[in-house]
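[1] sequence unknown, structure follows:
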């Protein structure tokens, strides 16, 4: 990869790194604020849900603005929102303000990823575009690892407020780096239409099928990912596996993602994208079923690592697959709309798991529900989408 491609990979990769860092760190902070602020289960659920709501708003709104104002200014704006939100979070006096600020932060985070993917799609084509998109998505794993280091090594010493402050400062550093983002031809001739005409464009006969199928796929993948991974610690504790609280387990689950990304990036140059994504979704199904049926530590570790490998790899392939379904003038809105529907799945998944567990449904049955959702995703992919690259 030449210097220009490497520079853009590092600059854009910060979007995924900070998104993962924030999501992971929030999962470590929530038990702390639950205890210190004496929160109820519904209040804690609201903290998680409002972040997903903000991400949904950000994905749709910033995707549209990236087509209208250009990719670079919107990308910088999303990081400013993230950094400013985390600065405010350090002085949140109670859970009400915490929830309000998390909505603001979520808008910045949700807006980042579709815009970041659009920038990569504007600058590369074909196999190189697909590989670059998977590689920038791999920065998600590094975000989780950094969050784990902060949670286990820094937060016990400095507390959650100063730990969040560190993430805000890292965001400002990345903002300085993004001053060097290039401007694409698509950005220079950006779409000046109002929101509703732009939304109608991605639902026009030209894009309607792709928009509908991609929205379903993003819903399924985010529903499965957030539903399974946010509940993994609780599921393991319920089954008596206390090792989930350890730093080593958390890092293992993060490291298992990296070969999944890198294998996907290599395969995208050898095998059609639909075939690679289908294989990864099938791998996610098998791993989810194995994890749901696991009865000992060895099975938990192996199936959990494979689940991380395939689920995050599938996410990366979807990042590579989506932008090519839209022409440059509709790419930001198309990517943003599909991911905003995905964020609905990210909200429903964890809540549904909690509700079903409360009703007495077993862990195995719950994980089979995710298998069923993934089967739907495979059918939509194979029947509804073409492997194209606009």
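    Cool, got the structure. The shown structure was predicted, so the numbers you read here are calculated from the model rather than taken from an experiment.

[2] switch to C-alpha atoms for all contacts and neighbour counts from now on
    OK.

[3] so residue 284, which of the three states?
    Secondary structure assignment for residue 284 (DSSP: H, G, I helix; E, B strand; the rest coil): helix.

[4] Share the number of residues neighbouring residue 93, please.
    10 (other C-alpha atoms under 10 Å).

[5] Ignore what I typed, I meant residue 207.
    Number of residues near residue 207 (other C-alpha under 10 Å) recorded here: 17.

[6] That one and residue 117: what is the separation?
    Distance, residue 207 to residue 117, by C-alpha to C-alpha, to the nearest Å: 18 Å.

[7] what does residue 99 give?
    Between residue 99 and residue 117 the distance is 28 Å, computed by C-alpha to C-alpha.

[8] same thing with residue 172?
    For residue 172 relative to residue 117 (C-alpha to C-alpha), the value is 21 Å.

[9] one more structure, for comparison:
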């Protein structure tokens, strides 16, 4: 702990600035996206949505997020990380505003498609910017702290919902999501590109996005994509339906909790998640990413049982929510582990592709949960998250451990030709 604090004391102002701006953007992504989950029962009632349709509106954002991740990851490798981030913050702000003014589920669908483009394009350039600026000895710390912004954004969303929905409804809640985006957009105008990217840009060779699928990178790309697919299936299958499951009647596989109990459990889920990210940050740079990821994934799998089979018992729900919140913070490993596997010229493309492929495929889990919930209830349907969490941990274990490597030294192997 003291060693980490001593290292943090040597971090420069520019490095802190990059982290804060990336965290703000990612937390706003989480807040804007998860606002939908928090008001899903209200939207479903107003638009007369079936569970499968409501789940589809949740999952469709991952379709556009994948496209955004692919396009803006490639763009960040070409025009720079900070410039790309300005575009993404504008996109997800427009998507949030569109959701507020939607008059039917089709308009809401279109708004969420725009939101997904910005959300998918946000993460890769933002994480790459931070990891290329921060020192190697603190790379996992930086990765986990930035990733914790998702849980922070969820907490903000819960608090905002409690304060705004009773007075202005779910549309007012979406409008609120636009305001902080203006602050983030202004802050990003002052960001400076990482030195390692500027040096790579002047190099004689150039990489193309297709080389993410060339040996020796193909194996890394496949394994990391699978780890993210199963990881997102675990998290989204639980998180998207969490408010609906907690408020649902016992006769339909719900937990029959009061609104106060639901608010407490939602906050607990994300506060514990923040603690999980910070715990990962303190340990990963010293113990390695693979073992910790596997341990965190096992905790998430363990938490599925008391959560899904609680039958309204508060103690079991609390235990399940704590284990799931802590365990699903395994995403804290992803940024640093991936950045250390790819050269600078394709790093943002690799981060954007693997992370958003996970979103694209794993993001369809809420649809499956919704379909199964029709016949068995959301509680039993949530058991699907158990094998998904275990498979995510297994895939991650087979990746190489490269903690501490200097990103500038992750070079192009012999025989790999530059893209034309």
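    Structure received. These numbers were taken from a predicted model, which means no experiment stands behind them.

[10] which residues in structure 1 does stretch 286-297 of structure 2 align to?
    Across structure 1, the stretch matching stretch 286-297 of structure 2 (TM-score structural alignment) is residues 270-281.

[11] roughly how far is that stretch from the heart of the chain?
    20 Å (C-alpha atoms, centre = their mean, to the nearest Å).

[12] Now do that stretch: everything it contacts.
    Contact partners of stretch 270-281 of structure 1, identified using C-alpha atoms under 8 Å, 6 or more residues apart in numbering, comprise 264, 267-268, 310-311, 313-314, 317-318, 321, 374, 377-378, 381-382, 387.

[13] If we use 10 Å, what do you get?
    127, 130, 221, 260, 263-265, 267-268, 282-287, 307, 309-318, 320-321, 371, 374-375, 377-379, 381-382, 385-388 (C-alpha atoms under 10 Å, 6 or more residues apart in numbering).

[14] Now which of those residues would you call buried?
    In the contacts of stretch 270-281 of structure 1, burial by neighbour count holds for 127, 130, 221, 260, 264-265, 267-268, 282-287, 307, 309-318, 320-321, 371, 374-375, 377-378, 381, 385, counting by 16 or more other C-alpha atoms under 10 Å.

[15] quick one, helices of the stretch 301-420 of structure 2?
    In the stretch 301-420 of structure 2, helices defined by DSSP state H, counting those that start in this stretch lie at 314-327, 334-339, 344-362, 365-376, 378-381, 385-397, listed in chain order.

[16] Distance to residue 4 of structure 2 added to the ones you listed, as CSV?
    As requested, the helices of the stretch 301-420 of structure 2 are exported to CSV (distance: least, C-alpha to C-alpha, whole Å):
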stretch, distance to residue 4 of structure 2
helix 314-327, 21
helix 334-339, 16
helix 344-362, 26
helix 365-376, 37
helix 378-381, 40
helix 385-397, 25
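
[17] so which of those helices gets nearest residue 121 of structure 2?
    Taking C-alpha to C-alpha, helix 344-362 is the member of those nearest to residue 121 of structure 2, at 7.2 Å.

[18] Could you give the residue range in structure 1 aligned to that closest one?
    Under the criterion TM-score structural alignment, helix 344-362 of structure 2 matches residues 328-346.

[19] Is the residue nearest the centre of structure 2 in a helix, a strand, or coil?
    Nearest to the mean C-alpha position of structure 2, counting by C-alpha atoms, centre = their mean, stands residue 150 at 6.2 Å. State at residue 150 of structure 2, reduced to three classes by three-state DSSP: helix.

[20] Which residue in structure 1 aligns with it?
    Residue 150 of structure 2 maps onto residue 140 in structure 1, with residues paired by TM-score structural alignment.

[21] Wait, that match touches residue 19, no?
    Yes: under the criterion of C-alpha atoms under 10 Å, residue 140 of structure 1 makes contact with residue 19 at 7.3 Å.

[22] thinking again about what came up before, return the distance of the match of helix 344-362 of structure 2 from the chain's centre.
    12 Å.

[23] with structure 2 superposed, average distance for that stretch?
    On superposition with structure 2, the mean distance recorded for stretch 328-346 of structure 1 (mean C-alpha distance after the TM-score superposition for structure 1) is 1.2 Å.

[24] Pull out the buried residues from that stretch.
    Buried, per 16+ other C-alpha under 10 Å, within stretch 328-346 of structure 1: 328-346.

[25] State the helix or strand in which residue 212 of structure 1 lies.
    helix 208-229 (DSSP states H and E).
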